[in-house]
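J.: okay, here's the prediction I keep looking at, along with the sequence it came from:
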Amino acid sequence: MTYQNELIVLLKIIIAAILGAAIGYDREKHGRDAGIRTYSAVCVGAAIFTSLAAHLGDTAAISRVVANIVVGIGFLGAGIISRDNGGRNSNGLTTSATVWCTAAVGVTIGLNEYIIAAGTTAVLYFILALHHQPWYVKWKKSIHHDGNE
């Protein structure tokens, strides 16, 4: 790998860190366990693995690396999910899902798909920020308190 290619990969890592941090910002702001550092690390890891595989020029290698990122982050996500209250309540589902999606952002960066990565980052941030919007909170209460409980 030439030093120019290494600098390109380094730029991808920086972009992944920034986009991962943007996704994790809302979680950090609201005191969740997974925040800026977690989301950045997941995005950076996925970007570097994908970038290095893409450098090999072997489509099969890239496919294997991406598939293993999906599986690996799936295991990480499974560890994030917990149950309490006798197994009646689940915690960590949103964090698990968005960490998984953040890995996908890293993969898109590694594959030079920057517009998709930026757009997905915006969508994920919007999804995470929904929970704190007054209209969404009101709507959620209305569907959970419909008199059937």
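T.: Now that the structure is in, tell me what you want to look at.

J.: please make it C-alpha for all contacts and neighbour counts, starting now.
T.: Noted.

J.: nearest the middle, which residue of the chain would you pick?
T.: Centroid-nearest residue in the chain: residue 102, 1.7 Å away (criterion: C-alpha atoms, centre = their mean).

J.: got the contact list for that residue?
T.: 20, 23, 39, 42-43, 121 (C-alpha atoms under 8 Å, 6 or more residues apart in numbering).

J.: that one: what secondary structure?
T.: helix (DSSP: H, G, I helix; E, B strand; the rest coil).

J.: residue 64 versus that one, what's the distance?
T.: Residue 102 sits 19 Å away from residue 64, going by C-alpha to C-alpha, to the nearest Å.

J.: same question for residue 12.
T.: Taken as C-alpha to C-alpha, the span from residue 12 to residue 64 is 20 Å.

J.: more neighbours, the two?
T.: residue 12 (22 against 13; other C-alpha atoms under 10 Å).

J.: element containing that one?
T.: helix 3-29 (DSSP states H and E).

J.: so which elements touch that helix?
T.: Contact analysis of helix 3-29 by 3 or more C-alpha pairs under 8 Å, 6 or more residues apart in numbering; DSSP states H and E lists helix 36-56, helix 93-110, helix 114-130 as its packing neighbours.

J.: included below, for side-by-side comparison, is a second structure:
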Amino acid sequence: MDWSLYSTIALRLALALLVGAILGLNRWLHHKSAGIRTHSLVAIGSATAVMLISDFVQDDAQAVSRVLQGLITGLGFLGAGVIIREQRSQKVHGLTTAASLWACALIGASFGAGQFALGGLSLGAILLTLIIGGPLERLMAEFTGVKRESEVSDDPD
């Protein structure tokens, strides 16, 4: 048994799980439909897919590219499931959660590919966006006087 291989796989999956849990926690704290479990599963699944194809094709860039294209497309369907349009007000909800799922898949894929710095820095950028994005939109709405109901609300999407 090659323990270094198992420890590498475990590290990559653990980091994907951690990223999914962190991003999912943010969405869960805002009472959104895709929380810790959904984000964690998306990140782990993406990491698994990239590791699987990388081992089969010996890091063939075209094969990995096709897997990433499939992940990106497939996540579009999952993201569509969390986007809701209210009939009466025509407001759209869930776009940020759908985008965080999509980004979470790519961070998981980056960890699956062994790109730890890329995954970690991406997590930081996404968390920064999720944490300060809503308050920044509200501040700009006050400053400019422009308020777009679908983007500026008391409840972060």
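T.: Looks like it arrived, so ask away. These numbers were taken from a predicted model, which means no experiment stands behind them.

J.: and the residue nearest to the centre of structure 1, what pairs with it in structure 2?
T.: Matched by TM-score structural alignment, residue 102 of structure 1 corresponds to residue 104 in structure 2.

J.: how near is that match to residue 8 of structure 2?
T.: As judged by C-alpha to C-alpha, residue 104 of structure 2 and residue 8 of structure 2 stand 20 Å apart.

J.: repeat that for residue 57 of structure 2.
T.: 18 Å.

J.: check residue 45 of structure 2 too.
T.: Counting by C-alpha to C-alpha, the gap from residue 45 of structure 2 to residue 8 of structure 2 is 16 Å.

J.: more neighbours: which of those two?
T.: residue 45 (20 against 13).

J.: what sits against the more buried one?
T.: 105, 108.

J.: repeat that for residue 135 of structure 2.
T.: Taking C-alpha under 8 Å, 6+ apart, one finds nothing in contact with residue 135 of structure 2.

J.: mind listing what's buried in the helix or strand hosting it?
T.: Assessed by DSSP H and E, residue 135 of structure 2 sits inside helix 116-144. By neighbour count on 16 or more other C-alpha atoms under 10 Å, the buried set for helix 116-144 of structure 2 is 116, 119-120, 122-123, 126-127, 130, 134, 137-138.

J.: what do you get for stretch 34-46 of structure 2?
T.: 34-36, 38-46.

J.: any idea how far it is from the chain center?
T.: Relative to its chain's centre, stretch 34-46 of structure 2 lies at 8 Å (C-alpha atoms, centre = their mean, to the nearest Å).

J.: kindly report the same for stretch 131-144 of structure 1.
T.: 24 Å.

J.: which residues does the counterpart of residue 49 of structure 1 in structure 2 contact?
T.: In structure 2, the residue matched to residue 49 of structure 1 (TM-score structural alignment) is residue 49. Counting by C-alpha under 8 Å, 6+ apart, residue 49 of structure 2 touches 67, 109, 112.

J.: tell me, how many residues neighbour the residue lying closest to the last one once chain neighbours are set aside?
T.: Right, the one you point to is residue 112 of structure 2. Nearest non-adjacent residue to residue 112 of structure 2, counting by C-alpha to C-alpha, 6 or more residues apart in numbering: residue 47, 3.9 Å away. Neighbours of residue 47 of structure 2 under the rule other C-alpha under 10 Å: 28.

J.: mean deviation, the helix holding residue 12 of structure 1 versus structure 2?
T.: Here the mean offset of helix 3-29 of structure 1 against structure 2 after fitting is 1.5 Å, by mean C-alpha distance after the TM-score superposition for structure 1.

J.: run the chain-centre distance for that helix.
T.: Centre to centre, stretch against its chain (C-alpha atoms, centre = their mean), the figure for helix 3-29 of structure 1 is 12 Å.
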